[in-house]
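In: got a structure for you, letters missing:
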């Protein structure tokens, strides 16, 4: 009885907030998309709504998102590493919402490959997203080379892909899921080539404003409720839908690169 009483009191404490919880992200499809969709957006929204907590989402460039959080205009940010959460002095739980990786893409006719930092010394220009962290060693290389292009704005991944196609730079770096998903939406995926990954995948979490500690446990509780009632699987299945291909086996194989890894 004490256990259930504690859960009820926790739920009531989050309901005491009259205003919706304000959650923000930049565009990082299929995790967070410009139409307030994306599997992490939908999972986060439903995790709170299932507890009768309304949610508002804001899509903005990463730097602005973090600035608004520091101004207490945002309660939570989607898809942060533990390092970023620590740097911004935020709160989080152990719910992994995806993985970040440093994946390299070139034009399809390129022969470049990237397995270590020194491989970048022979490329013409690298494009990344401003405000993102790519790991200490890679960040040092990017910031020490004036030719590095740092994309900003509301849809920097799409910008980097388009600039790559136009020959403005020779390689782009970001998460493989995001690059391939965005390229497919632009109908440019056939012009891109995966050229390697440097480093290990880094787990991503939701970073919460420390002024709203109740939201941290509420999110964890909401995710467990979604898994129990089947909504979690429904949302994940929704984002596995891609255009039909000729073979069921080929379809299954193609889908794997879009799926997150969850504990």
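Out: Structure's in. What do you need? Because the structure is predicted, anything quoted here is derived from the model rather than measured.
In: from now on I want contacts and neighbour counts done on CA atoms only, so please keep to that.
Out: Noted.
In: gap between the top strand by length along the chain and the chain center?
Out: If you go by DSSP state E, the chain has its longest strand at strand 192-208. Taking the mean of its C-alpha atoms, strand 192-208 sits 9 Å from the chain's own mean (CA atoms, centre = their mean, to the nearest Å).
In: once you drop chain neighbours, what's closest to residue 163?
Out: Closest residue in space to residue 163, ignoring its immediate chain neighbours: residue 169 at 6.7 Å, by CA to CA, 6 or more residues apart in numbering.
In: number of nearby residues for residue 102?
Out: 20 (other CA atoms under 10 Å).
In: doesn't the residue nearest to residue 163 fall inside a strand?
Out: No: the assignment for residue 169, made by DSSP: H, G, I helix; E, B strand; the rest coil, is coil rather than a strand.
In: what about versus this one:
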């Protein structure tokens, strides 16, 4: 991991909830693909990154007020007024669907969700199509949770039959299922939509946001040419199709 030795390095704070391997625990040595990449990329422009782990809706609120500089793991619908870099760090589906091995339900179309209890996380962007469903009258069986460790908690709720289907991004789901040692108990049963660009997004309140977003783009491109982006992605088990 690269840190700037420049005594005049500009400090910035990036916030998000634990969405490992994209961004992980604040006190972990491995802070996740996007955070590790941002630390190295922004160090090339003499920025020093601090990562803080807070519930997602809180992260968005803090950044919108300029109390932190950015949020990590954002789709554009999460915070439409934020400043986004030109190039996303990942392209992933926000709405892969998972259930237990003994559940025969399979996603057919949006109306097929009426037959199951769905687990989601408060404040997440699940794409236009699923967002519309979740906030419609047809979504009475949608269960939302808030706070820390939401991905692991939702998997545990799935296994305890408190929900029938969990909506999650694939790499995040499989990371936490492996960590919980339950890979053999779960399966993917569809996706509502295709992959979408996923970013570190910068506060609309801070005048520095545009410059930092440009610095991130420049740094990531340098690291990409050096093969460092691939190295970090490989470390976290992310396949090339997600970041190329």
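Out: Thanks, I have the structure now. What you see is a predicted model; the values in this text were computed from it and never measured.
In: give me the TM-score for this pair.
Out: Superposed pair, TM-score by TM-score structural alignment, normalised by the length of structure 2: 0.87. Supporting alignment: 230 aligned residues with a CA RMSD of 2.0 Å.
In: the longest strand of structure 1 vs structure 2, average offset?
Out: Its aligned residues in structure 2 lie a mean 1.2 Å from strand 192-208 of structure 1 after superposition (mean CA distance after the TM-score superposition for structure 1).
In: give the aligned range of the helix or strand just after that strand in structure 2.
Out: Per DSSP states H and E, the first helix or strand lying C-terminal to strand 192-208 of structure 1 is helix 214-229. Aligning helix 214-229 of structure 1 against structure 2 (TM-score structural alignment) gives residues 211-226.
In: how about residues contacting the matching stretch?
Out: For stretch 211-226 of structure 2, contacts defined as CA atoms under 8 Å, 6 or more residues apart in numbering pick out 37-38, 40-42, 44-45, 83-87, 201-202, 229-230.
In: residue 142 of structure 2: which of these is nearest?
Out: Using CA to CA, residue 201 comes nearest to residue 142 of structure 2 of the contacts of stretch 211-226 of structure 2, at 27.5 Å.
In: what number of residues lie near the corresponding residue of structure 2 for the residue nearest to residue 163 of structure 1?
Out: Under the alignment (TM-score structural alignment), residue 169 of structure 1 maps onto residue 163 of structure 2. Here the number of neighbours of residue 163 of structure 2 (other CA under 10 Å) works out to 21.
In: swap in residue 179 of structure 2?
Out: Residue 179 of structure 2: 11 surrounding residues under other CA under 10 Å.
In: ok, it to residue 200 of structure 2 distance?
Out: From residue 179 of structure 2 across to residue 200 of structure 2, the span is 25 Å (CA to CA, to the nearest Å).
In: cool, and residue 158 of structure 2?
Out: As judged by CA to CA, residue 158 of structure 2 and residue 200 of structure 2 stand 29 Å apart.
In: pull the contacting residues for residue 105 of structure 1.
Out: 171-173, 192-196.
In: let's verify the residue nearest to the spatial centre of structure 2: helix, strand, or coil?
Out: Nearest to the geometric centre of structure 2 sits residue 73, at 3.4 Å (CA atoms, centre = their mean). Here residue 73 of structure 2 is recorded as strand under three-state DSSP.
In: quick check: the aligned residue for it in structure 1?
Out: In structure 1, residue 73 of structure 2 lands on residue 79 (TM-score structural alignment).
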